[in-house]
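Student: just a sequence and a predicted model for now, questions to come.
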Amino acid sequence: MNKFVTMIAAAASLTVAAVALSAKANAGAVLDNVLATKTLKVAVGADWGPLSHLDDSHELVGYDVDVAKAVAEHLGAQIQFVTPGWDIITGGKWQGRWDLAMGAMVPTKARAEALDFPAIYFWGPNSAIVHKDSKATTPSDLEGKVVGVAGDTSAEAYANHDLKPDWQNASPVQYQFKAGQVKIYGTTKIAFDDLRLGDGVRLDAVIVDTTFARDSIKAGYPLKILEPPLFSAPGAISVLPGDKEFGDKIAAAIKKMKDDGTLSKLSTKWYDADYSKEQ
């Protein structure tokens, strides 16, 4: 009996060792592939305003694009952009289609169950946006109104009074109104397209990153931003868990850009303000 137990224990030890060796073998797999192929695949958006969008020549441009290019240069790699849906990015089932994702994702604990966040590179205020003809002057005027948000965002969580600011040094959220109805959209641009139809036609307001709203207003959208902002949150680069070496390389690249002022310059280039630092 004791011999049998000993054999089981030995087998279990071998299994644990095999798993450990396997984990060690997988460590660095993403980084190894990036360095071997000299290509960094990055997920961005085609209509994310100053973060990333298609210009008149149908080229991807924006803060995210420039930051990602700098990260690729730090790794000695060429860059390849893909534009999956936001819900696909946050779901974490990337299946090797890209190596990292931009989008200034808020690094909540819930998202950390599927993703890692090696570096924060953006701090952005979020505001309530209304049609220019709206009589609303402060966010509290939106009590009971129809509010649009992009799905699976911190804006959606705020609208539903479910935003959990669990990132480092987070301040408690003060809800300034309770929506009567929250309408979910695939992207904020689509929500803005509904809002621009007129005050209360389809929406009374949209909650979004303030910088996106300012860019849309510059582009001709008949909107206005209500003050004060609703909340401010950090935006991080996201990767899949399991490759600490890769995450460390990304963190080092962003730290270098912060230290030498590159990140600040890129933010000012795209936003006329420095959102690379905590607001």
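Tutor: Cool, got the structure. Given the structure is predicted, the values throughout are model-derived calculations rather than measurements.
Student: only C-alpha atoms for contact and neighbour calcs from this point on.
Tutor: Fine.
Student: break down the stretch 151-279 of the chain into its strands, ranges please.
Tutor: Along the stretch 151-279 of the chain, the stretches classed as strands by DSSP state E, counting those that start in this stretch are 181-185, 205-209, 223-225, 231-239.
Student: and those strands, which is most packed in?
Tutor: Neighbour counts (mean count of other Cα atoms under 10 Å) averaged over each of the strands of the stretch 151-279 of the chain peak at strand 205-209, with a mean of 28.
Student: now that one against strand 231-239, angle please.
Tutor: For strand 205-209 against strand 231-239, the angle between stretch directions is 60 degrees (axes from the mean of the first three to the mean of the last three Cα atoms, to 10 degrees).
Student: quick one: distance of strand 205-209 to the chain centre.
Tutor: Per Cα atoms, centre = their mean, to the nearest Å, the displacement of strand 205-209 from the mean C-alpha position of its chain is 15 Å.
Student: show me what it is packed against.
Tutor: If contacts are counted by 3 or more Cα pairs under 8 Å, 6 or more residues apart in numbering; DSSP states H and E, strand 205-209 sits against strand 116-131, strand 146-150, helix 154-159, helix 188-195.
Student: returning to what we had before: same list (the strands of the stretch 151-279 of the chain) but as a markdown table, adding distance to Leu40.
Tutor: Shown next, in a markdown table, are those (distance: least, Cα to Cα, whole Å):
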| stretch | distance to Leu40 |
| --- | --- |
| strand 181-185 | 30 |
| strand 205-209 | 27 |
| strand 223-225 | 37 |
| strand 231-239 | 12 |
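Student: comparison target, given below:
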Amino acid sequence: MKKLFFLIAILTVAFSLSACGAKPELPAASAPGKAEGANQGSDTQGNTLEAIKQKGKLTVAIDDTFPPMEYRNDKNELVGFDIDLAKAVAKEIGVEAEFIPSAWDGILPGLDAKKYDMIMSSMNITDERKQKANFSEYLKLGQIVAVKSGNPLGIKSKEDLKGKIVGVQLGATSETAARKIPGVKEIKTYNGYTDAFNDMGLGRLDAIVVAEAVGRYYMKTKPDTFEIVGDTFQSLPVGIAVRKNDADLLKALDTAVQTVKNNGTYGEISTKWFGTDKSKE
């Protein structure tokens, strides 16, 4: 009988502790910045740069439909201004560049998800984008208006796009610029400018708002098909995007960009693709 009373007493105490909110011991929390499944070298405190140097490889996200900045030639090789400059920048850091083609509308989320180390794809630096990434500036580009050769609608500037059907690249700064133009009848979005220019050639678009470098490239390659009207507008800086916590990588990129400008490499690459040395601008 005494044993029975003793057992009941123990159970009563245990139940009381549980009812009063006694908590089991929890496992220790993970260390900050050590998310499960994160890529090696993509943690906080600048470890991405250390990992890049250990691997000997800098992974670079690009949109490979953006000539002359980054695109595929007739041999399916990646070529362009950004391609050449990224290789030069990687060389200054002491590694090789590896390019990862990515859809433009998902390129920033891919950076945040650590699918690559950085984005170097003619990305304009905007206040909205600065909320999501840090940037190493390396160029300035504006927007232009492209129309069919002969300019059948008499469009002379962006102000003449009122009542017109305008093509842009989805998620690009050109889309933002076009949506700020008053009175545009319709804005059609495309994953790449090749489709937009093809549609304009077929009469499905009245004009295209496009980054200046891309528009002038199409003018150079297809001079009898398209032409540029009006002045360049909404000129913005272009930068290499890195994750917010990759301060060491950002600093290394700033140094590398300045070095290739100082030693003449930037000028050679710029002259090759634009016919002018943009390091002086």
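Tutor: Received, thanks. Please read these numbers as outputs of a predicted model, since none were measured by experiment.
Student: report the next helix or strand after the longest helix along structure 2 in sequence order.
Tutor: In structure 2, assigned by DSSP state H, the helix with the most residues is helix 2-19. Next along the chain after helix 2-19 of structure 2, taking DSSP states H and E as the criterion, comes helix 47-55.
Student: residues in structure 1 aligned with that following helix?
Tutor: Under TM-score structural alignment, helix 47-55 of structure 2 corresponds to residues 29-37 of structure 1.
Student: ok, now how distant is the residue nearest the centre of structure 1 from Val16 of structure 1?
Tutor: Centre of structure 1 computed as the mean C-alpha position; nearest residue by Cα atoms, centre = their mean is Met105, 1.9 Å away. Applying Cα to Cα, to the nearest Å, the value for Met105 of structure 1 to Val16 of structure 1 is 35 Å.
Student: then Ala251 of structure 1?
Tutor: For Ala251 of structure 1, the distance to Val16 of structure 1 - Cα to Cα - is 31 Å.
Student: same thing with Arg196 of structure 1?
Tutor: Taking Cα to Cα, one finds Arg196 of structure 1 at 59 Å from Val16 of structure 1.
Student: among these two, which residue is more densely surrounded?
Tutor: Neighbour count, other Cα atoms under 10 Å: between Arg196 of structure 1 and Val16, Arg196 has more, with 21 against 12.
Student: what's stretch 177-196 of structure 2 in contact with?
Tutor: 65-66, 103-104, 143, 158-159, 161-170, 175, 205, 208-209, 234 (Cα atoms under 8 Å, 6 or more residues apart in numbering).
Student: spit out the contact partners of Asp277 of structure 2.
Tutor: By Cα under 8 Å, 6+ apart, the residues touching Asp277 of structure 2 are Tyr266, Gly267, Glu268, Ser270, Thr271.
Student: any idea what Phe233 of structure 2 aligns with in structure 1?
Tutor: So Phe233 of structure 2 corresponds to Leu230, using TM-score structural alignment.
Student: also Lys222 of structure 2?
Tutor: Checking TM-score structural alignment: Lys222 of structure 2 goes with Gly220.
Student: do the same with Pro101 of structure 2
Tutor: Pro101 of structure 2 maps onto Thr83 in structure 1, by TM-score structural alignment.
Student: and its match, how many neighbours?
Tutor: Using other Cα under 10 Å, Thr83 of structure 1 has 16 neighbouring residues.
Student: on that earlier part again, need the helices and strands packed on strand 205-209 of structure 1 in a markdown table with distance to Asp55 of structure 1 and mean neighbour count, can you?
Tutor: Converted to a markdown table, these look like this (distance: least, Cα to Cα, whole Å; neighbours: other Cα atoms under 10 Å):
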| stretch | distance to Asp55 of structure 1 | mean neighbour count |
| --- | --- | --- |
| strand 116-131 | 22 | 23 |
| strand 146-150 | 22 | 25 |
| helix 154-159 | 26 | 22 |
| helix 188-195 | 15 | 20 |
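Student: which of the contacts of Asp277 of structure 2 are also in contact in structure 1?
Tutor: Contacts from those that recur in structure 1, judged by both residues aligned by TM-score structural alignment, their matches' Cα atoms under 8 Å, are Gly267, Glu268, Ser270, Thr271.
Student: please name the nearest non-neighbouring residue to the last one.
Tutor: With Cα to Cα, 6 or more residues apart in numbering as the measure, Asp277 is the residue that lies nearest to Thr271 of structure 2, at 5.2 Å, once sequence neighbours are left out.
Student: map the one you found across to structure 1 for me.
Tutor: Match for Asp277 of structure 2 (TM-score structural alignment): Asp274.
Student: how much space between its match and Ser267 of structure 1?
Tutor: Taking Cα to Cα, one finds Asp274 of structure 1 at 5 Å from Ser267 of structure 1.
Student: circling back to that earlier point, surely the match of Pro101 of structure 2 is in contact with Ala46?
Tutor: Yes. Counting by Cα atoms under 8 Å, Ala46 is a contact partner of Thr83 of structure 1 at 6.3 Å.
Student: dump the helices and strands packed on strand 205-209 of structure 1 to CSV, plus distance to Phe246 of structure 1.
Tutor: CSV is the format used below for those (distance: least, Cα to Cα, whole Å):
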stretch, distance to Phe246 of structure 1
strand 116-131, 9
strand 146-150, 30
helix 154-159, 26
helix 188-195, 31
